[in-house]
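# Okay, sequence plus prediction incoming.
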Amino acid sequence: MSADDPDTKLVARIGRGDDAAVRLLVNAKLPRLLALARRMLGDAAEAEDVAQEAFVRAWRQASRWRPGAARFDTWLHTVTLNLCRDRLRRRRERTMPELPEQADPSPSADTTMDETARGRAVQSAIAALPERQREAILLVHYQELSNIAAADVMEISVDALESLLARGRRSLRATFAARDMQDD
């Protein structure tokens, strides 16, 4: 499988201390890692912190990286996803003195949803999914990972991933069907 990994040579260069290779890796991977972290966390600043930590871990691991069962990109997505999970867990553990105000994500009856509002509605519906369904949807549909790569990142079988995707899609369809009925 390592012969299929396009990042093998780049990671080896990083392991030898090649600064140009680090810049190439960051330029190639940063947009997708940021997008994943932003969608998972809903916070751009936290997403940047997660992406930075993922790259620090990649840099530290580079000299010891041995191509094997997983592609480097899969490993990097797994690191990013785990860092997001850690932050989400810490959020749940924190107690807040008062509940935060939440804006009503549904559009008013007399206005039509523009592209930005629709995007917010989709983001809100995805955020409401159970964690594993949300992760599967984000990895496959937003990160454009194959089912095999997404299953590797989530450390589950492809069948389990496909089941999560099916349940997540059903839930999203139901959410939007209910929203459409509410708008009528």
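Cool, got the structure. Residues are numbered from 1 along each chain as shown.

# going forward, measure contacts between C-alpha atoms and count neighbours the same way
Noted.

# gap between Thr80 and Asn147?
To Asn147, Thr80 is 18 Å away according to CA to CA, to the nearest Å.

# neighbour-wise, which of the two wins?
For Thr80 versus Asn147, neighbours defined as other CA atoms under 10 Å are more numerous around Thr80 (25 against 19).

# What segments of the protein are strands?
Counting by DSSP state E, the chain has no strands at all.

# Of all residues in it, which one is nearest the centre?
Per CA atoms, centre = their mean, the C-alpha nearest to the average position across the chain is that of Leu36, at 2.9 Å.

# so who does that residue touch?
Thr80, Leu81, Leu138, Leu139, Tyr142, Gln143 (CA atoms under 8 Å, 6 or more residues apart in numbering).

# Asp7 now?
Taking CA under 8 Å, 6+ apart, we find Asp7 in contact with Arg71, Phe72, Asp73.

# And the helices in the chain?
Using DSSP state H, the helices assigned to the chain run over residues 8-15, 19-41, 44-62, 72-93, 115-128, 131-137, 147-154, 158-183.

# here comes the other one, which I'd like you to weigh against the first:
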Amino acid sequence: MPDHRHDEAALLARAAAGDAAAAAELVDRLGPRLLAFTMRMTGGDRAAAEDIVQEAFLRLWRHAGRWDADGTAGLGTWLGRVASNLAVDRARRLRREAPLEAAPEAPDPAPSALAGLERAEREDALRGALAALPERQRHAVVLRHVEGYANPEIGAMMGIGVEAVESLVARGKRRLAALLAPRKEELGHDDG
């Protein structure tokens, strides 16, 4: 088992035994990346992302006494899978609760008059294109290309095989390219 996994498992065991400092250290180590991931999965809704992160850690604390340090998933992978499932559940719940007429309008693809920075425009375009992907493709693409997880870790988080991850990522990238193609020149990518 890699050292960081051993370290994290030891911290979790201490947290399960009531060591608040160990629990705080785990949150400090794993929380920022998990929050960044959930922010992307909730379309930038910080409050929803924070709620998901909090719930994921609560589930970890409940599971702490039974954690298998030699299991296939590290703590970060396990938390990522829980957060991913919570984000999917939240999105489904919102779709069920909100009638189609109440759905927010799609963001205007034209660059804002105040957003003169090319980078901000690119980020907005990518965020919008990511939001247009089917959930599973979006999750796989974000986990792979934004968060930097390896395909086996993504498979563990999403509960699918590596081949399925590869397929989701490939289809997601093709769809992103198609969605962003009309804006290539505007975003400064007119070189093919």
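Cool, the structure landed. Source: prediction; values computed, not measured.

# If we only consider the contacts of Asp7 of the first structure, which is nearest to Ala51 of the first structure?
The closest of the contacts of Asp7 of the first structure to Ala51 of the first structure turns out to be Asp73 (CA to CA; 13.2 Å).

# circling back: most neighbours, which of the contacts of Leu36 of the first structure?
Going by other CA under 10 Å, Thr80 tops those with 25 neighbours.

# how about that one, what's its partner in the second structure?
In the second structure, Thr80 of the first structure lines up with Ala83, judged by TM-score structural alignment.

# what about that match, distance to Ala56 of the second structure?
Taking CA to CA as the measure, Ala83 of the second structure falls 6 Å from Ala56 of the second structure.

# repeat for Ala102 of the second structure
29 Å.

# Also Glu8 of the second structure?
Distance from Glu8 of the second structure to Ala56 of the second structure, by CA to CA: 16 Å.

# With Leu79 of the second structure instead?
The gap separating Leu79 of the second structure from Ala56 of the second structure is 6 Å, by CA to CA.

# Repeat that for Ser112 of the second structure.
36 Å.

# Could you do Leu30 of the second structure as well?
In this view, Leu30 of the second structure and Ala56 of the second structure are 11 Å apart by CA to CA.

# Quick check on these two: which one has the bigger neighbour count.
Neighbours per residue (other CA under 10 Å) separate Leu30 of the second structure from Ala56, with Ala56 holding more: 23 against 19.

# need the contact list for that one.
Contacts here follow CA under 8 Å, 6+ apart; on that basis Ala56 of the second structure touches Leu79, Val82, Ala83, Leu86.

# Same check on Ala125 of the first structure?
Contacts of Ala125 of the first structure (CA under 8 Å, 6+ apart): Leu172, Thr175.

# and it, what pairs with it in the second structure?
Aligned by TM-score structural alignment, Ala125 of the first structure pairs with Ala129 of the second structure.

# now swap in Arg71 of the first structure and tell me
Residue pairing (TM-score structural alignment): Arg71 of the first structure is matched to Gly74 of the second structure.

# Please pull up the equivalent of Lys184 of the second structure in the first structure.
Taking TM-score structural alignment, the alignment pairs Lys184 of the second structure with Asp180 from the first structure.

# Distance of that match relative to Ala109 of the first structure?
Distance from Asp180 of the first structure to Ala109 of the first structure, by CA to CA: 11 Å.

# Same check on Ala127 of the first structure?
Distance from Ala127 of the first structure to Ala109 of the first structure, by CA to CA: 23 Å.

# More neighbours: which of those two?
Neighbours per residue, other CA under 10 Å: of Ala127 of the first structure and Ala109, the larger number sits with Ala127, 17 against 10.

# got the contact list for the residue nearest to Ala140 of the second structure when sequence neighbours are not counted?
Leaving aside its sequence neighbours, Ala140 of the second structure sits nearest to Val169 (CA to CA, 6 or more residues apart in numbering; 5.6 Å). By CA under 8 Å, 6+ apart, the contact list for Val169 of the second structure reads Gln137, Ala140, Val141, Arg144.
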